[in-house]
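# attaching a predicted model along with its sequence, questions to come.
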Amino acid sequence: MGLEILYPKPGSAQPDSFVVDIIAVHGLNGDATNTWKHPKNNHFWLQDSLPLDVKGARILSYGYNADVAFGNTTVNVWDHAKSLLGSLIDERETDDVSKRPIIFIAHSLGGIIVKQALVWAHREPQYQAIKDHTLGIVFFGTPHRGSDKANYGRILANVATGVMHKPKSRLIDALQSNSETLMKLTSEFKFEAPNMEIITFYETRPMGIFSRLIVEKQSALLELSHEDTQPVDANHRDMCKFDTRNDETYKKLVKRVNRMLKGKDKSLPASDCSTPKLRNKHFELPFDVSPYFTGGSDVCGELREGCLPLEDPPAQNMQQRFVLYGLGGSGKTQMALKFANDYRERFWGVFFIDTSSVDIARQAFSKMARVCKVGEGMEDFRRCLTNSLEPWLLILDNADDPSLNISQFFPVGNRGTIIVTSRNPDCRCHATVGSRELREMESDEAITLLLRSGDLLSENEDLRSIALPIVQTLGYLALAVSHAGASIRQRICSLEDYLDNYARRRKKLLSSRPVQADSDYEYTVYTTWEISVDSIKELSNNATDSTAANALEFLTLFGFCHFDDITEDMFRSAWNEFGRTEGYTWWASNLPGMVRDRRLLEWDSIRFNESMRLLSSYSLIYVSGPNNRISLHPLVHSWIRDSLNEEVHFRWWNITVSTLALAADVSSPLAQMQLSVHLRHCIDIGQVDDLFVEDDVLLDRVQILSLIISVYEFCPGKDTLTLSERALEYSRKFLGDECYSTCLLSLRLSQIFLYLREYQKASDLLQSTLDVSIRILGPATDLTLGIMRELAWAYTELGRKQEALELAEKKLAICEKSLEGRDVHTLLALCDVAMVYSELGRYREAVDLLENAIAKRAEMANEDITTMLQLELLLAITYDRSGRHEAALEMFQNNLKEQFILLGDDHPYTLHTMAYIGVQYGTIGQPEEGIPLMIKALEVGQGRMPDDWLETQKEALKWLQYKSAQLQSESANTSTAVPEMLVEPQELPHREGEEISSRKGWRLWPKTRRRIGESSS
């Protein structure tokens, strides 16, 4: 503990002198050495590499008990910060050492100790020398504030749960309760930060199996104008561990530390460094950077690092090329102009070429040749730059056409700097010193831009509060925010009523260019995307294949889905289920061309991805993640629909509803939940009444309605019951009661009644429907068997358990006779009987039946793995209910491991099992083991699981926390140790309340309804 000198090692030869002290401070669950050691080879870079790469550096590491520091009150943080200061004063007390520069390197919560120490140094005279001689700080994943996803207290708790195996609840509580004070520390520190260099490294890889960042980028940044921010391709724990000197993050760190030292030398009075000479002769930009230019400090920093010329241009060993790419209107050109304006004196010439076409580019090159008096054509000017001994900057703007090879405009050789701006991500291949995608602005920067361009006070907090929902609505897009500011500045609307105007006149506001708008914005918000689509249409007209035509169809369809989390699987599923449209001509014709195309034996993934690549090349869509998830900017999403006339708008609304309904796959709960988001969004865009048109395609509409309801069931809302009741009424009115479609919709409605615990309503509807289904379809059909299963469930919930058993046994007999016991319905029937046995307390018989079902499943080669997982899960539940809690826990754990591998950590089955195990730990008296698991389940389940499931698990977490506090109280032999905030729940989750059981809410057996309604009658 305390300050330890890592270099030079005691007893080794001492260097003649030191020029800097580098102090490393670890975070939670770390120490003075292991925090910085790579786990594979134990490379301790602070000791083994840094002295070699930062000449004259003395390396020290500060160790402390982080659990104690952050586990009680903020007084402990202050104490450790003062201890650090005291140790430094003692170590640097001689005159020559006390004036030596200091650089801190801090990981995670260690950055809080450093911030507190420097704030104290500012206040206390005895520590003045520390403050005065601190050159800068390198932060690795230090959480400075909250983010859009979580408040500061939650983020601090995330650090503890992420880096520690079993963090004590006391530590979690302390971090959350002290978060407000620690947040104020960040504000205080910002007053000190302008006097020192700030380097911030932030993680980009999630931690562990739960796939989330411990400290989000937004939380890791101090958002200072001079802050140098750098992403790290590692998780929170490993971001400061380097296995060699060649590690990219390590090399960036070394460069910046040496740059700090060089900057310090230049600031000394004795420095003989001269100011770079002013050399600019040609400055050929078509317009100035916007006077309202805001933000982008991190991008500017990357441009500065990669694009500024060397002091000795002939020594440059490669041409410096940087690519800015992204959606039209995201500020690429403005960023390039800003850099050119700021550093024009570092270049002999600054030149701007519009490369939107070869002809336009050639004309611009010819003009530059005449300006520089080197000839008349493009080759003359390129040759001039190739041979120039002076540094030059060439901006190649609007390199958007995917068929245009931008490299034809590069001057030959290794001299000069080129900045390319493009909507096409593929242009990154030409970068030699870096590339950067521009998308949405940061929230604070967008607000500042709106207020500045609206000629309003950007620092006024009241105005900033009003501006926030405006920039959120505009998707933080630079061009849209700038145009909104211009509209406010010109009194077209006020800041206060802009959103009201936008809601009524969105298309007009975004399709118009305000009078006296900034000259650099040539296009309106919508025009900039229309240009891209016109290019794709031209490709479609001239192409021999259907790539461009498919791209335009899918882009239009995307405009009616939700703008985020669109997947190829949705359309693959629709293609696979095309057989559902047999006999439904209108439905089959209202689908995208690729879904209707049956020429191949399987879905054409290559053709789909080629279409997506074309859209992505214009930055009209974003494709990201291992599953190639597709998203659109919210304004692009709105523009797609706004560009359609009323007739075409209605046709594509129908196509989207028809396609999404066809994609329904009840065997995949996660896919159904994602699909429900898109279906709900699409239906909200149109009118619900349009689903119930009285025309000559009633059968088509009823089939589509049935599938929509099946999707809604997996994430039910208030609309689900209303839609189901209306659909059944619609079918009865036009098709009658004695009809397959009406029976199917009756089943759908009864399932929703069951979900809502309206058991009597479900029972009445199912009883009448069962009679009709047996009469018109027969007993051994999907629909009839499904009705029998749901009716048995309703009987069980109504306490009519003997009737439930008789019905379940009758269904099992039908399956074993008619289906020869080899169908999934047989497995379901065995489970139904087993669950009723369990309700009757006949656990041994229930276990025997479930083991029989598992054996039958093993003989079925064509059933997916989730069936087996769910059988095992039901067997574990039965163990639990029979009192065999240890056996249940073991089976749950094994089941969870298989689910992690086969389904992933965010699958609904996995999350359900995770929560169940958490409760099991509480049941067997180990609530401390269950709390972290339940927290993880809730965090990952947010946005993935139904609201009532989340609420149930929150109650379970409270119960676990209460049980934990109760056990701690008993072990301390006190009666008052249980925190007052933890009140004993009135009923225990899962045991008495059955809140987490398989019979509640979230259905463990989605395959109950698999293929029901797909066969014709």
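Great, that's in hand.

# all contacts plus neighbour counts: C-alpha atoms, from now on.
Noted.

# show me the contact partners of stretch 489-505.
By C-alpha atoms under 8 Å, 6 or more residues apart in numbering, the surrounding residues in contact with stretch 489-505 are 453, 454, 455, 466, 467, 470, 487, 488, 509.

# from residue 619, how far off is residue 423?
Distance, residue 423 to residue 619, by C-alpha to C-alpha, to the nearest Å: 5 Å.

# who touches both of these two?
With C-alpha under 8 Å, 6+ apart as the test, residue 423 and residue 619 both reach 326, 327, 328.

# correct me if wrong: the last one contacts residue 526.
Read that as residue 328. No: look at residue 328 against residue 526 with C-alpha atoms under 8 Å: they stay out of range, at 9.6 Å.

# between these two, which one's more packed in?
Between residue 328 and residue 526, residue 328 has the larger neighbour count (other C-alpha atoms under 10 Å), namely 29 against 25.

# please name every helix or strand in contact with the helix or strand where residue 446 lies.
Using DSSP states H and E, residue 446 falls within helix 443-453. In terms of contacts (3 or more C-alpha pairs under 8 Å, 6 or more residues apart in numbering; DSSP states H and E), helix 443-453 is packed against helix 461-473, helix 478-489.

# next one for the comparison:
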Amino acid sequence: MVAVNRNGFTLLGKEVARSKPPRWNIIFIHGLRGHPQNTWGRGSDESPDAEREPTPKPTSRLKTLFKRDKSQLRSDRSSSGPSSPQPRPFWPDEFIPHDIPEAIVWTYGYNSEVISGLFTPNNANSVFQHGRDLAGRFEREIKNEHPVIFVAHSLGGIILKEAIRKSQVCRSRTKLIIFLGTPHRGSRAASWGVTAAKLARLAFSPNITLVESLDVDSLALDTIHEEFINIVHDFQLQIHSFQEGRPMSTIPGHIEKIVDDFSSRLGLPQAFERVETLDADHKQMVKCTGREDDRYRTIRSVIQHFIHRPPVEASSAARITNMTTSLSLEAGAPRLDTTETDRVFFCIPFMLNSRFVGRDNILSKISTTLFTNNGYNRLALVGLGGIGKSQIAIQFAFWVEQNKPKVSVFWLSALSKASFEQSCREIVTQCDLRQSSATIDNDATILVQQYLTSKASGKWVLILDNVDDAQILGRPIHSFLPKSRGGLMLFTTRSQQIASDLATSEVIRIPEMSPAEAKGYLENSLSQKDLIKDEAATEALLRTLTHLPLAITQAAAFINSNSVSIARYLDLINQADGNMVELLSSEFQDETRYPESANAVVASWLVSFNRISETDTVATRFLSFLAWIEPKGIPQSIFPEESEIELCRAIGTLLGYGFLSQRKENGIYDMHSLVHLVTQTWNSNHGENSWTLRETMSQIIMVFPSIKWENREVWRQYLPHSLRALQNAATLDDEGTRLGHWIGKSLREDRRDQEAIEVLERVLQFRNEALAEDHPDRLASQHSLASAYQDNGQVKEAISLLEKVVFIESGLLAEDHPSRLSSQHALASAYQDNGQVKEAISLLEKVVFIESGLLAEDHPSRLSSQHALALAYNDDGQVKEAISLLEKVVFIKSDLLAEDHPSRLSSQHALALAYDDDGQVKKAISLLEKVVFIKSDLLAEDHPSRLASQHALAVAYKGNGQIKEAISLLEKAVSIRSDLAEDHPSRLSSQHALAVAYQDNGQVKEAISLLEKVVLIESNLAEDNPSRLSSQHALASAYDDDGQIKKAIKLQEQVVSIRQRTLAEDHPKRLASEENLKYFHQAYRQ
């Protein structure tokens, strides 16, 4: 047995008589806490002296570290492949020199006993230093000039990669590397730190404290990996990666692979890397029991196959023997024959995506377009980043392989110039296109173009993926495209313009996945399939992620690695926009995407944003603007002003990248909701937040129309965007309050009362702090908020604000100033709603008198005040005066306003109420049916104005004896108004009216139940409030019908007493109450 050096090189097989002259070197490198001999067979891995029984020492720490009980030993053996009672030969010395006599065999050792500093660059014991040591010793001690094959176990592979990175000599002589369980990269389930810790526990035991404080420089390790990948391509190295077939224990009770399958391979195309599994765990994969051991036979056959393969030059020469024609695309370019050949290649960098679902229609359209005789040989897939374009292309590539066996498939990545050139080098290598007159670095692109243009290439499909920059090669991509009758090209791009340039009309825009496809894709991506059973959470998550494949992949990666439920992930993503951005920004491993590509949704789209910012400044401005408004229903008229051509071009850019989509309605766009969220992040990263938000508000104010009914379609379109911009402002400034004031007025006009209050309160808060008490803007805001309060039934709050405004304006403005009159009108209206009818009439008569001398007969303000005065007259029992005034107003408005104008409908509604109170029920019904009909086409079912007219019509029906119709309408109104606050006047009014209709229909119990509830709630109103008295009057009547005479008399006496104090002797309501009370007394006496 040869004596093996613990450090440095040891020559093996010295005693073997060679049957062939040596022409190769094979060098074995062990891993962490391994040994240049024992790792590969004799003894245990941990110590060169392990074959001897150690001398027992009670205080020995080694005994503590390495002692195992029998059950643990049995467990290890049961999970580790062939067990150890059989001899374990030192096969690199005992077998390899005999079986591969043309090889000089070496084993290399280094100090792997110390863990501290192993994974940090500036440490004498680090893998980095070990790699430099290996490079130096190799250059000095391996003095023959034969090429080299390395066999490296575990961390020995990292040391080898560092040596190759540091040594030109090592790089140039290395031809094949066999990696056995080498951790090349952090994985989706285990970071570098986790993988390193598992290796350390395996070598040093799980209890050692050094494992817990292991310092791992992941960036430095990643750098080794990335540079090594480039060296593999540049020097055409061949890699064979063996993975662990069995798990083992590093922590008691926890069985796992030490280096998982993702980490133990480089992820290179098959032309460079072959991947196999050995049926053993991390330690046992380098052991064997004899020549017939499967592990030894497998590793030996890989070496023999490589050594004995035909030289590349010879095979290449044989294939081009019959070539008779050549062409040159550029001066000095290498020449290739154009004779047709039967060679078929499949050159793509990805495996088939097992998670892929659906997209059948798109795949069918691609195959039909390219493989039917319609003359089309180019097709482009265009769509949003992450929509699945590349995945569809991969699926199509494998479809071609299976269904078109005589058609080659080639794949080029256009992510960058470097990736494009790298793809060309891979094709050159796999197709053996390299010739002595060409250097692969400089001419790979030309070689591929030339080859695909020649007849020698036969029939092929070329997939150019991620063509998002038409100048990716430093010249137009068109200049590369080969011209061949047998060639078909499929492009994927985010840019509609590039798609159209490359494929003219043959462009397929990739849509979102269907709900079923998205659900299937999520299920395929989850490690715990049963999570999908939570259907509600699954559907909600997929809706939130807009069925975007990349977002679904990212969500599944988080769920898998963190063992959370779909509902928990949904909760995290919905807690705040910031959470969603953070989760969508997290990078993750995805073998179906390029290692250098941005896998996170946010990073993927930021690439597109940056591309737009480089090529289209107007589109960039539009992105900043759109970040602050609502993403859906964006009218073109709200965009910042540009020339028609610039506007068209910029919107076209955003449409082309899939960030905007156009609705069927002309000039209305939607922005993808996740893109909208990411755009805000992009704005933030560009430091443009405050400026862009202020500019957005200024832009909306500039285009916002006046709050007129004729403009309602426009301001309704603008409202969501205005609200979003205002909500984005943490604090308001002058610009924000101007916008807020307009928004509040619009919301009031649209009867979105609560929203109006929220906005107007915020505006008033700023103006109260910033402006003087008598500033017009502050007073205007108080007026607007008061009106919103009144609309929402908060009458007392409205009166409080308006009395203050009227008081200030009376000392500030002339008696006939429009603002002063408007505030007095508003206060009078609030008084009326509060039952202070006399005060309302007094104020309104004054306003009407002043306006009659100031304004034209058809002026809207004058008509509005007359309308309000008529309502007050009606409430005061002056029904004839009310009808007279309202008929005049309705007549003027019928000539002045459209049939569906709210002001005209409102006056008709009021006139119908007056007719009803005057006993002219038929007239009231006729007018109200017309109003209700128009409003049913014009307003939403729950619009307050529509409900008010239906309520009034129901009351009129009841007065006309149409009780069933009345109940039907009122039940619907009560149901809709149940969303209002319990004490909202409109809700109480409908409940009151329904109760009275129930009573008339003989449903007395239902009437009493409803009225008692109304009376209880209205007991918070003033004692003389008309609504409160009216409900008490109705309840007393219901008690009477139910035979509860004493209750009826007691309640009616309260009503009569108050109405006698507050109403004129001839007021209809006072008279009705007195008449009822008299009737109750008579009934009681009987």
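Now that the structure is in, tell me what you want to look at. The shown structure was predicted, so the numbers you read here are calculated from the model rather than taken from an experiment.

# redo the shared contacts of residue 423 and residue 619 of structure 1 as a markdown table? Include distance to residue 609 of structure 1 and secondary structure.
Shown next, in a markdown table, are those (distance: C-alpha to C-alpha, whole Å; DSSP: H, G, I helix; E, B strand; the rest coil):
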| residue | distance to residue 609 of structure 1 | secondary structure |
| --- | --- | --- |
| 326 | 19 | strand |
| 327 | 19 | coil |
| 328 | 22 | coil |
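
# one step back: for residue 320 of structure 1, state which of the contacts of stretch 489-505 of structure 1 is nearest.
residue 453 (33.3 Å; C-alpha to C-alpha).

# which position in structure 2 pairs with the closest one?
Applying TM-score structural alignment, one finds that residue 453 of structure 1 aligns to residue 525 in structure 2.

# burial measure for that match, as a count.
21.

# likewise for residue 531 of structure 1?
14.

# and the equivalent of it over in structure 2, how far is that from residue 512 of structure 2?
Alignment note: residue 531 of structure 1 maps to residue 607 in structure 2; criterion TM-score structural alignment. The spacing between residue 607 of structure 2 and residue 512 of structure 2, counted by C-alpha to C-alpha, is 20 Å.

# also residue 973 of structure 2?
Residue 973 of structure 2 is 41 Å from residue 512 of structure 2, where distance means C-alpha to C-alpha.

# neighbour count winner among the two?
Remark: of residue 973 of structure 2 and residue 512, residue 973 carries more neighbours, 25 against 18, as counted by other C-alpha under 10 Å.

# run a quick neighbour tally on the nearest residue to that one once chain neighbours are set aside.
Residue nearest to residue 973 of structure 2 in three dimensions, not counting chain neighbours: residue 947, with 6.2 Å by C-alpha to C-alpha, 6 or more residues apart in numbering. Residues near residue 947 of structure 2, counting by other C-alpha under 10 Å, number 26.

# repeat that for residue 409 of structure 2.
24.

# now the one 10 residues further on
Residue neighbour count, defined by other C-alpha under 10 Å, stands at 15 for residue 419 of structure 2.

# host element of it?
helix 417-430.

# average distance between that helix and structure 1?
Compared with structure 1 after fitting, helix 417-430 of structure 2 has a mean deviation of 9.6 Å; criterion: mean C-alpha distance after the TM-score superposition for structure 1.
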